[in-house]
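# 3D model of this:
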Amino acid sequence: MVRDQTAQSRRSLLKKSGAALSIGIAGLAGCTGNNDSNNNNGKSNSKSDGEKLTITFATTQPPENVSVKAAKKHFIKPLEKKSDGRISVDLKAGSLGGTEDNLDALESGTVDILHESPTALAQRWASKYSFAGDPFVIKDMDHYRAVTDKYLKPDDGLNGILKKNGVQLGDAFYVGNRGFTSNSTVKTPKDVQGMKLRLPQYDTWTKVWGEIGADVTPVAYDELYSALQTGVVDASEGPISQFLSVSLYEVQSHFSVTNHLLGTKHFLYNQEFMKGLSDDNRDLVTSTASDAVEKMTDQIKSNESSLYEEAKQKGTTVVPADKVDREAFVNAGMPALKQLSKNKWAVNINDVLNLA
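As a prediction, this is how the structure comes out:
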């Protein structure tokens, strides 16, 4: 197992031990239940196309999340149908714990297929590829696909590092752009100068937003609402789905569609699982996933548009993307982006931007 030690904390290592124990206990408990496909011992990953195959597919998102609904509609159901019932998918939606727990399960083979973000992969295994999930780097899905093809999927890129850890990188789909929440309009970098901005504790994000001029303030996610309510912080950032789900519209009047970070997730495969499939079954799984990501992206984007309308109905001023000078933000953050490119990333920022 090859880990990027700079991408891990002592806390995540302790979590890994606890997650492995809890998954092991869950696996033993599952032996007495009706579903005997919860672990590798209960699955028939046969190389024969004629035998039944149960695939364990996991995501950290709950069943009601739009990405889970899209995966069921565009990946799970088509895969089961195309296989004439030979293949069934055991969906674990939000039931295996957090990101690290799910990655543990994928790496160990408890899970065969997982949806996860490039940020999660960089945090766990390859911090030099964090650029794929850092602010003001990726413009849109076409740009992300180009970056994936050049830097992430090749064996001399991120995928090579993942394979050393028993994981294979698959296709990506859109999960939402991140915007800026505040009590005033945000259109240009000058609008965020000195504003106390809550960010997740990712060093790269902090550097970029700090360079732009925000006063980055660490606040735990479960304290975000109260921090905004009491003025501990002035602003936050995240997808519109988060803005609505935790009722930030009650404490923030504006949502500016800065599109500073394109949210994506990849199909990730346990390598031993893939090796154990027949050629036909392997092709069926990957081709169905490739077909699914486009349709999933369309469904999630459509849902995102409806969420902006919902925010407006709740009284939020939504500043649309065409009113935000994204290029000005990129230019303001460029000194930090160049430093990250020089000292941390596996790529040159200009090479990445030129793929857009």
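# rest of the way, CA atoms for contacts and neighbours
Noted.
# would you tell me what the next helix or strand after the host helix or strand of Asn331 is?
In this assignment (DSSP states H and E), Asn331 forms part of helix 326-343. Counting by DSSP H and E, the next helix or strand C-terminal to helix 326-343 is helix 349-353.
# Provide a list of residues in contact with the closest residue to Ala19 other than its chain neighbours.
Using CA to CA, 6 or more residues apart in numbering and skipping the chain neighbours, the partner closest in space to Ala19 is Asp101 (5.4 Å). Applying CA atoms under 8 Å, 6 or more residues apart in numbering, we find Asp101 in contact with Lys15, Lys16, Ala19, Ala20.
# of those residues, which is the nearest to Pro154?
Lys16 (27.8 Å; CA to CA).
# how far away is the closest one from Lys164?
Lys16 is 18 Å from Lys164, where distance means CA to CA, to the nearest Å.
# wait, Ala292 sits on His74?
Yes: assessed by CA atoms under 8 Å, Ala292 is found in contact with His74 at 5.0 Å.
# compare with the first, here's sequence two:
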Amino acid sequence: MNRLLRTTAPALAAVLALTACSSSSDGGDEGRGTTLTFSNSYTEDHPHTRCGIDLVAERVTEADVDLTVDTFPNSQLGSNTETFASVMSGDIDMDVQGSAALGAAHSPIGVFDAAYAFDDVDHMFSFFDSPAADPVKDGFTEVTDARILDVWYFGERHFTANRAIRGPEDLAGLRMRFPDSPIYLANAAALGASPTAVAFEEVYMALQQGIVDGQENPIATIAADNFDEVQSHISLSRHQIGSQMIVVSGATWAGLTPEQQEALQEAVSSVREDNRACIEEAEAETLAEWEATGAIEVVDDVDVETFRERARAYFEETLEGEELELYRSFQDAD
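Model (predicted):
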């Protein structure tokens, strides 16, 4: 439950509803002795938890600025859609959210998850850190009153099915599960897939029962949710560099002292590379295990360039306005 729901005294709940952060432990200056809630939807052993929000909490404590971060993994504070709504209202202080999910609040952010938007994770980080990213980050804050502290790597997304997918023609006739969001459905069209919307919690059963023929996700997710049990092939299409945004409530941020803001920003940004290394290590270990055991056939000769050319041509034709400008700016980033 979030802070308001955990509070047993109605009077205290009313106070918390009016303030973005917990009250000062000593009754002193604003923002002192503050505890923040940091939510994510991943399990406790997922890299975004053990090499992400847990590390942020540790580093904030080490900064010794009277700031503490309480972490809530595994959707303890609600589903993705619920938690970000709570960040906007100030009931939850911080959250890890996929760019596509945040696109529901501010559509340009979703373009970060467009197929082949970035060549690799370094390309994505380079763009995010450049002045070219400021308009989309500022626009997001204007619309949501939430601040993006940084972007973390989620992993490259690949196809699984009961046959190899080496090029767009191999997707013909397959019912592929894609998340039910505008940018993911656009990705399906861009790649030549026929998308079927299935809730993530139902993907395993849908694959097992043949309701869908395949799906796409990062390696860590495929392994964690045992999709390799109901699929015979993973095709390394690398069609999306998954991005996860670390967001903080605008009211929460405004309630922190400058020293606390600096410590929180530094903690989140310093974790970025640790989190990436954790993801990449997990991916390498899983691929090695699959190749050794034959649990699922690893197809590594995918025609990535054909997929990339098709996707970029599609988005050049279909995106408009700020979203098209943003997509083009990705290509201009070093």
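# quick TM-score on the pair, please.
TM-score for the superposed chains, counting by TM-score structural alignment, normalised by the length of structure 2: 0.85, backed by 328 aligned residues with a CA RMSD of 3.1 Å.
# hang on, the earlier thing: higher neighbour count, Ala292 and His74 of structure 1?
Ala292 (24 against 20; other CA atoms under 10 Å).
# that one -> structure 2?
Alignment note: Ala292 of structure 1 maps to Val271 in structure 2; criterion TM-score structural alignment.
# and if you look at Lys77 of structure 1?
Lys77 of structure 1 maps onto Glu58 in structure 2, by TM-score structural alignment.
# now swap in Ser184 of structure 1 and tell me
That one, Ser184 of structure 1, aligns with Arg163 by TM-score structural alignment.
# cool, Gln61 of structure 1 as well?
Match for Gln61 of structure 1 (TM-score structural alignment): Tyr42.
# state the distance from the match of Ala292 of structure 1 to Arg308 of structure 2.
Counting by CA to CA - Val271 of structure 2 and Arg308 of structure 2 are separated by 30 Å.
# can you check Thr160 of structure 2 too?
Thr160 of structure 2 is 18 Å from Arg308 of structure 2, by CA to CA.
# more neighbours, the two?
Thr160 (31 against 22).
# now the host helix or strand of that one, how far from the centre of its chain.
According to DSSP H and E, Thr160 of structure 2 maps onto strand 146-161. The chain centre lies 4 Å from the centre of strand 146-161 of structure 2; the measure is CA atoms, centre = their mean, to the nearest Å.
# ok, now stretch 62-72 of structure 1?
14 Å.
# can you give me the helices in the stretch 201-334 of structure 2?
Ranges of helices in the stretch 201-334 of structure 2, per DSSP state H, counting those that start in this stretch, are 203-209, 219-224, 250-254, 258-293, 304-318, 321-332.
# and the second one, what's buried?
Within helix 219-224 of structure 2, the residues that count as buried by 16 or more other CA atoms under 10 Å are Ile219, Ala220, Thr221, Ile222, Ala223.
# and the shortest one, by the same measure?
Using 16+ other CA under 10 Å as the test for burial, helix 250-254 of structure 2 gives Gly250, Ala251, Thr252, Trp253.
# and it, which stretch of structure 1?
Against structure 1, helix 250-254 of structure 2 falls on residues 271-275 (TM-score structural alignment).
# after superposing, tell me the mean distance of stretch 240-254 of structure 2 to structure 1.
Here stretch 240-254 of structure 2, set against structure 1 after superposition, deviates by a mean of 1.6 Å using mean CA distance after the TM-score superposition for structure 1.
# and that stretch, how far from the chain's centre?
9 Å.
# what segments of structure 1 are strands?
For structure 1, the strands defined by DSSP state E cover 53-59, 87-93, 113-116, 167-182, 196-199, 215-218, 236-239, 254-270, 317-319.
# tabulate those (JSON lines), appending distance to Ser130 of structure 1.
Written out in JSON lines, the entries for the strands of structure 1 read as follows (distance: least, CA to CA, whole Å):
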{"stretch": "strand 53-59", "distance to Ser130 of structure 1": "20"}
{"stretch": "strand 87-93", "distance to Ser130 of structure 1": "25"}
{"stretch": "strand 113-116", "distance to Ser130 of structure 1": "14"}
{"stretch": "strand 167-182", "distance to Ser130 of structure 1": "15"}
{"stretch": "strand 196-199", "distance to Ser130 of structure 1": "16"}
{"stretch": "strand 215-218", "distance to Ser130 of structure 1": "19"}
{"stretch": "strand 236-239", "distance to Ser130 of structure 1": "17"}
{"stretch": "strand 254-270", "distance to Ser130 of structure 1": "12"}
{"stretch": "strand 317-319", "distance to Ser130 of structure 1": "28"}
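# of all those, which one is nearest Gly160 of structure 1?
Among the strands of structure 1, the nearest to Gly160 of structure 1 by CA to CA is strand 167-182 (8.4 Å).
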